[in-house]
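**Q** heads up, no residue letters with this:
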C-alpha cells in the first residue's frame, strides 16, 4: 500500500513562503529537524543530512528528462524525514520566492543557526530571476520538444541561483549540503505547479502517456516514487500557498545589458557537422562576444533547420568544447548568460528571446557529473574540461528572419557579491553545429 503522502490525501498540507513559515508555529520544529539531521553522521540512513546529499549525487537527472519530476519526489521523501526527525507530523518544507525576496534569508546567513553553510560566495540572486520560462510561447513541457518549459526553468532561474550563491551550491555533487538548496528547489517545484495551473495552452504529457511509466529511486533506504505520482502536488499530498507565475523581475534586472567586449579569437575550420567556430576564449569579469562567420552552405543549412517544421530543438546548436574553471572561478558567485545574435545597437526584443543557455560553475559540475556517471562513477571525472551543447533552433526561429552572414555568441556576465574579478572560465572552442 502506498504511503499517505502519495495517495492523494483529501487533506493537503500547505507549503508556505519562507517569511510566513519563519513567523509561524512550524519554524522551531524545522530548525530542530535540520539540527538533528546535520548532526547525524550515519550517511547510510535517511535520518542523516549526508544521506540526501549522496542520493542527489548518485541519482539526480540534470539537463535530462525528469529533472523536475525526480526532484519533486526527492523533496517529498526528504520532507517526510524532516517530520520524522522533528516528531511533528504537520511539518512541511517551505519555499524561497526569490522573485519577491532575492536576498538569501537572514536566518540562513546566521552563523549560529543550523541553516548556516560556510563558504557561500553570493547572497543576492536577482540576476537569476528572468521571466523566460514563463513566456506564453512555452507551451510544451518536456525537453526535446520546441518551446519546452522544463529546460527553460532549469536554465533560469534554477542554475543561476546555484551559481550566484556559490560554495557547495555550485557543485551538483554536494549542493544539498547547503540548507538553502531545499527551499530553492521547493520554489522550483512551485514554479512548475504555477506553470501548469496558468493554462493558456500549457500542457504536460497525459497521465496515461508512456512518459510517466516507471519509478524514481532515492537510495536503498527510502521507497521509490512512481513517476505518474509526481504529475501534480495534490497526488503527493501537498499544495502551495501561492501558485501564481512571476510577473516581474526583482531590483534592476530588466535594465539594459552591460557593454559587451568584442573578442577576436582564432577561427576554426568548417568540417562535418561544424559550420565554423573560434578557439581560445577566456571569460572574466567583463561580458564578451565572439563572431562566427558562416559559409553559404552553412547559411543554407541553418536556414533549412530553422524553417522546416518538425525539427528538433538541437537541430542547430552552439557547442562549447574544453570548458574549464580557473581556481578563482570555482568559488562561484557568477555566471554568464549566453545570447545568440544579440543586436549590437541594443535589445530589439526581450532578453529571453536571444537566450540559449547559461554557463557557470554549476553547469560545468553537471557536465562533469554526467561524465562520471557514464564512466562508472570514477571521481576523477569530476575534474577537468567538459563539453556543453546548447540547443539554438528555438532562438533562431524567434529572431527569424535575420541576416545570417555570421552568428554572434555573447557571454553576458552576471555577478553576485564576492564574485571573482579575474579570468573565471576558459573555453577551447566555441562552434556552431547543424544536423
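**A** Right, received. Where do you want to start? Please read these numbers as outputs of a predicted model, since none were measured by experiment.

**Q** contacts, neighbours, all on C-alpha from now
**A** Fine.

**Q** where exactly do the helices run in this structure?
**A** Applying DSSP state H to the chain gives helices spanning 18-22, 27-39, 49-59, 67-86, 106-109, 149-153, 160-165, 180-198, 296-307, 361-374, 393-399.

**Q** Let me know which of these is the nearest to residue 323.
**A** Closest of those to residue 323 is helix 361-374, at 7.5 Å (criterion: Cα to Cα).

**Q** Take this one as well and set it beside the first:
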C-alpha cells in the first residue's frame, strides 16, 4: 500500500486509491453523527438573497480573499479525516460518491460544491464567503496565488503543470449541442466532461490526475468554472434544453454522506434552488491565444520538446498562435501491432476486429483496426446510409479500449491523448474535432477505476485493468461504413511543459464493436 502526504493530509496512492483514509462504511458511520449537529446546512440553505460567485481575478481583490485562505488553511491543518471541518473529509466524499463517466456528473458536482461552500463559510467564520471560479478560457495559467511554494501558502500544492491552454475546447458550446443529458445526440454533459474537464485534470497532473483531486485547492475553482459553464449553457437559448423539474430524470437524491443528501431537482439551476449565480454567465466564443514561449512553440508541446525531436512533434500538431495561420495536425504513423480477431463480446456486443498491446508514450501513434470481409460487410449493412437494418440486431458502433492500465510514472499526469477515428493524413486542428471521439489520460483511467470500485463497471479483461468505451456518432459511423476494411485509430499526445517520457499507458486491446444500443 502506498501513501502520499499533502500538507498534513495522508491519503492512499493509486494502487489502493479507491480506499481513502476510511472505508466507505466507516466514512458513512462517522459522517452520520457529525453532520447531524455540526453542519450549518439547514440555516445556510435558506438564504434570502442570491450570492454571486466571482472570477478569481475579481475575487482576490475583495475582503473575502482572506477568509478563503484562512478557511482552507484551517481545513488542511485538520488531519482528522472523519471531521467534516477537515480537508480530507471532503476528499473522501469525492472518493466515495462522485459520478464520473456516468449520468449526473454535472449535477452531483454542483451539489458537492454547494455543501463544501457551506462548510468553508463555517470554518472561516465568514457567512458571506462564496467559492470563486477560475476562468481558464480567459486566463489559462493557474493563478499565481496557487503556485507560490511558500510553506505558509494554503493554496499551494505541487503540480506537474500550471497552463491548461491545450486542454480547452469550444465543442460543448456549439449550436448543435442542444441536449443536456447522456444518451441523447450531442449531449452537453458528455462533451463538457470529455473536454475541458478531464484534460484540465490531466495536464495539471499530480493529485489532480486522480480521484483524490479535491486535495488540490485549484480543484474547487476548476469545478466552479465547470458549473459556471453549465449554467451559461443552460441560459444560452438556441434550443438548448435541460430536463424539466417534473421529469423523472430528476427523481431521487444525491448522496454526499449518510445524512447529507440533496434532491436532484435542486440542482437544475443555481438561482431558484441554490441561491447563487456567477459573475459571468456567458459561454466562451474563442480559445485564448498563447503567449510565445520558446522557439515559437506557443506554449504548446506535443511531448517533452527535446531539440532532437522538436521537428517531429511540431509536424504532428503545429503550435497555437494568435495569427490566422492554421495549426496542422498530421496523422501519426501506423504501428505494426498484432491483430485481434472478431468475436462475440456479449449478447449485445460484437467485436469486428482490433489490435493488441498498444504502448502509449511521448510519441503519437496510429493503429489499424482491420475487420475481415464478413465483419466489413456487417459494418456496411449496420452503419450505412440505409441502416440500421430492421433484420439485424446491431444498431451502433463503439471503440473500446480494453485492459487499460497506467504504466511507468504515468500516474502523475501532465499529459493526455486525443483519440481520433480515421483522421486525415493532414488537417487543420480546428477541423480535426470532427474525427475526435474522446481523450485518454490518467484521470480517465482513475475515473474508470472508481466506477469499478463503485460496482458501476466490470473493469478490463485482465485483472487490475479498466475498459474505456467511446460511442461513435452518426457522422463517424458513416465514415466507418464508407471504408470498413481500413479503420484507423490515432492517439495524439498532448503534454504540458512537464510531462513524463517513456511508456505511460498500456492498452491491452483496442477494438471496434457493434452494439444493439440506439445510435447517438
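**A** It's in. All values derive from a computational prediction rather than experimental measurement.

**Q** Superposed, how do the two chains score by TM?
**A** Laid over one another, the chains give 0.91 as their TM-score (TM-score structural alignment, normalised by the length of structure 1), with 424 aligned residues with a Cα RMSD of 2.5 Å.

**Q** in the stretch 251-400 of structure 2, which spans are strands?
**A** 253-257, 260-263, 276-278, 328-330, 339-340, 343-346, 349-360, 365-369, 396-406 (DSSP state E, counting those that start in this stretch).

**Q** can you list these in TSV and add mean neighbour count and distance to residue 126 of structure 2?
**A** Output for those, formatted as TSV (neighbours: other Cα atoms under 10 Å; distance: least, Cα to Cα, whole Å):
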stretch	mean neighbour count	distance to residue 126 of structure 2
strand 253-257	19	23
strand 260-263	15	22
strand 276-278	19	16
strand 328-330	21	50
strand 339-340	19	60
strand 343-346	12	55
strand 349-360	22	48
strand 365-369	22	52
strand 396-406	23	42
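
**Q** Can you find the partner of residue 105 of structure 2 in structure 1?
**A** Residue correspondence to structure 1 (TM-score structural alignment): residue 105 of structure 2 is matched to residue 67.

**Q** got a list of what that match touches?
**A** Contacts for residue 67 of structure 1 (Cα atoms under 8 Å, 6 or more residues apart in numbering) come out as 60, 61, 150, 154.

**Q** go with 7 Å
**A** residue 61 (Cα atoms under 7 Å, 6 or more residues apart in numbering).

**Q** so who does residue 229 of structure 1 touch?
**A** With contacts defined as Cα under 7 Å, 6+ apart, the neighbours of residue 229 of structure 1 are 6, 235, 236.

**Q** so how far is residue 114 of structure 2 from whatever residue of structure 2 lines up with the last one?
**A** To tie it back to what came earlier, the one meant is residue 236 of structure 1. Following TM-score structural alignment, the counterpart assigned to residue 236 of structure 1 within structure 2 is residue 274. To residue 114 of structure 2, residue 274 of structure 2 is 8 Å away according to Cα to Cα, to the nearest Å.

**Q** Counting neighbours, go ahead and name the busier of these two.
**A** residue 114 (22 against 19; other Cα atoms under 10 Å).

**Q** Can you pull up the most central residue in structure 2?
**A** residue 198 (2.1 Å; Cα atoms, centre = their mean).

**Q** surely that one meets residue 443?
**A** Yes - with contact defined as Cα atoms under 7 Å, residue 198 of structure 2 and residue 443 form a contacting pair (6.5 Å).

**Q** shared neighbours, these two?
**A** Joint contacts of residue 198 of structure 2 and residue 443 (Cα under 7 Å, 6+ apart) do not exist.

**Q** How about residue 70 of structure 2: what's its closest non-neighbour residue?
**A** residue 124 (6.2 Å; Cα to Cα, 6 or more residues apart in numbering).

**Q** nope, residue 414 of structure 2 is what I meant
**A** In space, residue 414 of structure 2 is closest to residue 203, 4.2 Å off (Cα to Cα, 6+ apart).

**Q** what's the matching residue for the one you found over in structure 1?
**A** Using TM-score structural alignment, residue 203 of structure 2 pairs with residue 164 in structure 1.

**Q** which residues sit in contact with its match?
**A** So residue 164 of structure 1 contacts 122, 125, 332, 333, 334, 415, 416 (Cα under 7 Å, 6+ apart).

**Q** Counterpart of residue 333 of structure 2 over in structure 1?
**A** Using TM-score structural alignment, residue 333 of structure 2 pairs with residue 261 in structure 1.

**Q** pretty sure that match is touching residue 287, no?
**A** Yes - between residue 261 of structure 1 and residue 287 there is a contact under Cα under 7 Å: 6.1 Å.

**Q** now the strands of the stretch 251-400 of structure 2 as CSV including distance to residue 217 of structure 2?
**A** Shown next, in CSV, are the strands of the stretch 251-400 of structure 2 (distance: least, Cα to Cα, whole Å):
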stretch, distance to residue 217 of structure 2
strand 253-257, 19
strand 260-263, 22
strand 276-278, 19
strand 328-330, 34
strand 339-340, 44
strand 343-346, 42
strand 349-360, 30
strand 365-369, 34
strand 396-406, 25
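
**Q** between those strands, which gets nearest to residue 431 of structure 2?
**A** Comparing the strands of the stretch 251-400 of structure 2 under Cα to Cα, the one sitting nearest is strand 328-330, at 9.4 Å.

**Q** mean offset of the closest one relative to structure 1 (after superposition)
**A** Between strand 328-330 of structure 2 and its aligned stretch in structure 1, the superposed structures give an average distance of 3.3 Å (mean Cα distance after the TM-score superposition for structure 1).

**Q** helices or strands next to that strand in the packing?
**A** Contacts defined by 3 or more Cα pairs under 7 Å, 6 or more residues apart in numbering; DSSP states H and E place strand 328-330 of structure 2 against helix 310-316, strand 426-428.

**Q** between the contacts of residue 164 of structure 1, which is nearest residue 315 of structure 1?
**A** Out of the contacts of residue 164 of structure 1, the member with the shortest distance to residue 315 of structure 1 (by Cα to Cα) is residue 334, at 29.3 Å.
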